[in-house]
Structures are given as structure tokens and as C-alpha cells.
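J.: next input, structure requested:
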Amino acid sequence: MLKKFLAGLGIDGAKVNFVIDNEVVELGGVVSGNVYVSGGGVDQVIEEITIALEVSSRYKAGDHIRHVNQEIASGVIAKQLAVKANSPEFKIPIRFELPYNIPISTNNTKYQFRTNLDIPNAVDAKDIDTITIKPNQLVQCLLDAIGILGFRSKADSGSFNGKFQQFEFVPTRFLKGKLDELEVYFEAHEDRINVMLQIDKKVRGLFASAMDDLDLDERHVNFSLLKNQLVSREQTSEILASIIQQEYDKIPC
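T.: The predicted structure is shown next:
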């Protein structure tokens, strides 16, 4: 009776452990591993085993710092499993393909897998495993091209607000002294990247404050970079420089 009571509280009950083969995976890549389940001190029935990929981040909204926790994907990997007391460990192979259009890991944006045993009338057993999602070749080419132009990433760049991830850069060479900052948003796909740039012009003089309040010192542009435009970071940087310059020239003086 005591063992059943303790198992119901999650003490000496069935245990779960997700062992990931690759803890660093690129966008669109495959996460593989095994979920290991072992019996506790009493017989138990596992209603289902679920795995969820979760992202957490913090971002600035006005003068406030806000936090976001969001489930990217989840699934049931097993149902109705009878686990005998002190039964030997068994494993369930896992293979999960990451989407392309999700945030990448940054200082502010983190990922984890949450593995859960749903056991009726008992505290569910859980396992938390961190994972790093890095840019794929196309996204890395885009980021490298921005760096080639001399744009330096700001400290809070890469924040995710639950809808989009924002990258903020300051110029150190190209358009230095002319731009306040460059904001970059992108949505990766297998064969292209959809990009949105916010170009903030550095405005001086009597009407600078008014232009800033009315967002007249900003320019937004949307475009797509195809796979063949993301082969060489030098080539991509030339494309970006041309687009940024053209849009900058359209901002009122």
C-alpha cells in the first residue's frame, strides 16, 4: 500500500529518459534518439507517452521585458503501456524532423524537449532535455552576408516574441553614420528565405524627433532570396547592399 501511495506521488514510480543522439541540429534537420522507460516499485499503466519541443525567449516590448514560452510541436509516441514493478528498461526509438520556419537558438531564445509519462491517478513522470537549433546553410549564408557588410549584432538580437524572431544590427562600415540600425526578420524554407528589413535612418536636425515619432525615418522592404542567391556570402552581401541602399535612398532627408 505504501509503495502505491509513493508511486502516486511520483516517488519510486515509472521513470522516463530521452537520450538525444544529436543535441545540436540545424533548421530542417533530424533529431534522433531513444526514449527509455523503466518500471518503479509497483505495477503501473502508462496512458500515453508524449514529447513536445518547446521554445522560450524574452523580448522587449516598450519599456518592459516580456517572456514567451511556446510549444513548437508535440506528438504521442506510445499508448496504453503496462509497466510491471521493477521491470527492465525498454526503449522507444525517436526520429523527429525539425521545421525550417522556426527561430534559431540565441542568447535569448532557448529550446527544450519535454518528455512526459501520463499515468492515471499519479504524478506524471517528466524528462527535460535541452537542444540547440542552429542556422542551416541558407540562413547562415544570410547572416554571414550581413556580417560582411560590417553590421554588428546588438546584445538582445535574436529575441522571439511568439510570432517572429527579431535580429538587430548596428552599422560599423556600410552606411555607418547614416543608419541608426538594421532590423532583420526572416522565414526560412527548404529552397528560399523570405526576408523583411526595417531600415532606420539616422536623422539629425530640428525635425528629427518628429520624424522618429511618425516613423518617417524608417523603411520596410520584403523580398525573397532563392537558394541560388544563397550560395556565396559575398554574392549575398552584394544583393543585400543593393537593396538596403535603394531603400535608404527613399527615406526622406
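J.: drop to CA atoms for contacts and neighbour counts, all remaining ones
T.: OK.
J.: I'd say residue 158 and residue 143 touch.
T.: No - Residue 158 is beyond contact range of residue 143, at 11.6 Å (criterion: Cα atoms under 8 Å).
J.: ok, these two, which is more surrounded?
T.: Higher neighbour count among residue 158 and residue 143: residue 158, with 25 against 19, using other Cα atoms under 10 Å.
J.: one more, for comparison:
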Amino acid sequence: MVFKRMLRAFGVGGPTVDTVLANPNVRPGELLGGEVRIAGGDHPADIDQVKLSLVTRVEVESGDNEHNRTVEFARVVVGQRITVGPGQNLVLPFRFPVPLETPLTVVHGRPLHGMTMGVRTELEVRGAVDPGDLDAFNVHPLPSQEHVLNAFGALGFGFQRADCEQGRIHGVPQQLPFYQEIEFRPPAQFAHRISQLELTFVTDPHHLYVVLEADRRGGLFRQGGDTFGHFAMSHDEALRTDWAALLHQWTDQVAHRRGGHHGGGHGGHHGGIGAGGVVAGAAAGVFGGMMIGEVLDEVGDFFEGE
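T.: A predicted model of the protein is given here:
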């Protein structure tokens, strides 16, 4: 009897859980639906809570070191105070709201290399180790985001990889404690001046924020460093915007600028106007009857670490 109690404490003979998604494909802001299926073990079990959480891998900087960790960024409770009898089967349906800032994992049916996304199921089983489950799902872009991404392809930018980094973006109403960077290789016409261009989306129900970071190559008469661009508009306006023209104009300006700011613009670095940062300039364009302001901020604290 004592041995059986020990086994139960380690989850042996207890309930098992399996989460089945109705559709593993979703867009930010939509509902991820499915069922949590609980199968009773060989003895009754009291479950305090059944919890679902969305998790992804995030790069975290600590001093001069970087490491990846799994970060939970949304959670719902789908059941509580449940008793599961021996051999009993329970089904708990759910509809999980996916945050609008959820990173993308798939574009045009192709996975973004470097991205992982999952829904984790946890049972709080009284007196036992928590049996859990982890299921991958795919996050596709919103129409406004896809319109921007299509412009990169039209201009000949090549996708390299994507990841999530801990930190916050200055001047953007970001809710999650991390942001996604989608990295592109520039086309030949810009490759001699720009080694890489990174794209970050931040979204809310009404607006799309597009943040660009260009890694400029240094030269005999020019400095390298990072240059930033920031665009904000409604989702409808983003769909009407000629992003190929806007992106080409911005990239051309960055490629032919003189001067620059050494150092990165990601979380963990510091700088700013009072610490040697330089506001490089500003440009504005009118597309579809709207004014789009963009500022080339070459300041080290554009991205703020946690």
C-alpha cells in the first residue's frame, strides 16, 4: 500500500491528458479551438485545475551571454475542481484567444526557420506530479502583415531566419515582454551597403506597427551600425499602402547615408541622445492619401531590454 501511494505521488497510474486541436492553423487575434481529453487512471484523482498556455522560445541576454528559454505568454483555465474516476474519460472543449502580438511561424505555407510555437496543457492533480501535454500549432500572418511581407519578396529580399528576443521596442504600444525579428538578406542592389534587414510587427485591434532594422556595412568613408525605421497605421491603411515602393525608398536612403552609429539596438544595449546616440534624419511619404512618417533613429536604446 505504501509503495502504491509512492507511485501515485509520481503520477504512476494517474490520469493522462491529450489535447487535440480542431485546426492547428490560426492568425493573431483568432481563436484556437480544440478539446482537452482526460483519461482516468487506476484510481480516483482530484484535479484542481486544467490550464492551457501558449509558449514559444525566446532569446534572452544576460550580460555578455545569450540563451534560449521557453516563455509562456498567454493562459486560460478550461476546467477546475474535477474528480476523475478510474477509467473515466472526460472531454473539455476550449476556445483560446490568440494574442494579436503572437509571433508568426508560417508564411505562404512555409515555416519560418527558427520559430517554435505550442499550446501546453497542465493538470494540477492533488498529491501527484502534474501530467502535461504540448502541441505545436501554426501562426499565419494577418492580411496587413502579409501585404508587407509580399513587398519584401517583390523587391528580391531573401528570408534567412526568425526568432523572438526579450525586450521592448521604444515608442510602440507593445504588450508582450518579447518581440519577433524576421531577418532578410538584401537584394544585390543593396547588398554592398546593407548586410541584413530585420522586420518586426507589433499589432493591436486597430493598428499595425512596422519596425525595420538595417545592419549597414562599414567602409573607408562610412561607418557601419544599425539604422531603424518605424511605420504606424491602421490595418486598412496598411492594405492600401504600396509597401514595395515605401520599402525601396527607405532602404535606398539607408544604403546611401553617410555616418552611422556603432553598436546594436537590441535589449541589453544602451545609448540615446544624451549618451552619444544620433537621430539621423526623417523622411515622409504620401501613399493612398495618407501621410506616413518614418524616422531613421540610430540610437542604441530603440530596443529596451527587460
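J.: can you give the structural similarity as a TM-score?
T.: Once superposed, chain against chain, the TM-score is 0.84 (TM-score structural alignment, normalised by the length of the first structure); 242 aligned residues with a Cα RMSD of 2.6 Å.
J.: how about residue 205 of the second structure: what's its closest non-neighbour residue?
T.: Spatial nearest neighbour of residue 205 of the second structure, chain neighbours left out: residue 100 (7.3 Å); criterion: Cα to Cα, 6 or more residues apart in numbering.
J.: check the fit of the longest strand along the first structure onto the second structure and give the mean distance.
T.: Determined from DSSP state E, the single longest strand within the first structure is strand 64-83. On superposition with the second structure, the mean distance recorded for strand 64-83 of the first structure (mean Cα distance after the TM-score superposition for the first structure) is 1.8 Å.
J.: quick one: list the elements packing against the helix or strand just after that strand.
T.: Proceeding N to C from strand 64-83 of the first structure, the next assigned helix or strand is strand 90-97, under DSSP states H and E. Strand 90-97 of the first structure is packed against strand 30-38, with contacts defined by 3 or more Cα pairs under 8 Å, 6 or more residues apart in numbering; DSSP states H and E.
J.: quick one, the strand it packs on and strand 64-83 angle?
T.: 50 degrees (axes from the mean of the first three to the mean of the last three Cα atoms, to 10 degrees).
J.: in strand 30-38 of the first structure, which residues are buried?
T.: For strand 30-38 of the first structure, the neighbour count (16 or more other Cα atoms under 10 Å) marks 31-35, 37-38 as buried.
J.: list just the nearest of the residues you listed to residue 220 of the first structure.
T.: residue 31 (35.7 Å; Cα to Cα).
J.: which one is residue 10 of the first structure nearest to, not counting chain neighbours?
T.: Of all residues not flanking residue 10 of the first structure in the chain, residue 123 sits nearest, at 5.0 Å (Cα to Cα, 6+ apart).
J.: just to revisit the earlier point, and the buried residues of strand 30-38 of the first structure, which is closest to residue 118 of the first structure?
T.: Nearest member of those to residue 118 of the first structure, counting by Cα to Cα, is residue 37, at 12.4 Å.
J.: with residue 116 of the first structure as the reference, measure out to the closest residue to that closest one other than its chain neighbours.
T.: Once flanking residues are discounted, residue 37 of the first structure sits nearest to residue 16: 4.6 Å by Cα to Cα, 6+ apart. Look at residue 16 of the first structure and residue 116 of the first structure: by Cα to Cα, to the nearest Å, they are 8 Å apart.
J.: any shared contact partners between the two?
T.: 125-127 (Cα atoms under 8 Å, 6 or more residues apart in numbering).
J.: give me the subset of those residues lying in strands.
T.: 125-127.
J.: just put the residues you listed in JSON lines and tack on neighbour count and distance to residue 149 of the first structure.
T.: Shown next, in JSON lines, are those (neighbours: other Cα atoms under 10 Å; distance: Cα to Cα, whole Å):
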{"residue": "125", "neighbour count": "19", "distance to residue 149 of the first structure": "50"}
{"residue": "126", "neighbour count": "18", "distance to residue 149 of the first structure": "46"}
{"residue": "127", "neighbour count": "16", "distance to residue 149 of the first structure": "43"}
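J.: got a markdown table for those, with distance to residue 70 of the first structure too?
T.: Listed next are these as a markdown table, based on distance: Cα to Cα, whole Å:
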| residue | distance to residue 70 of the first structure |
| --- | --- |
| 125 | 21 |
| 126 | 18 |
| 127 | 17 |
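J.: return the member of these nearest to residue 58 of the first structure.
T.: Closest approach to residue 58 of the first structure among these (Cα to Cα): residue 127, at 23.2 Å.
J.: who are the contact partners of the aligned partner of the closest one in the second structure?
T.: By TM-score structural alignment, residue 127 of the first structure lines up with residue 133 in the second structure. Residues in contact with residue 133 of the second structure (Cα under 8 Å, 6+ apart) are 17-19, 120-122.
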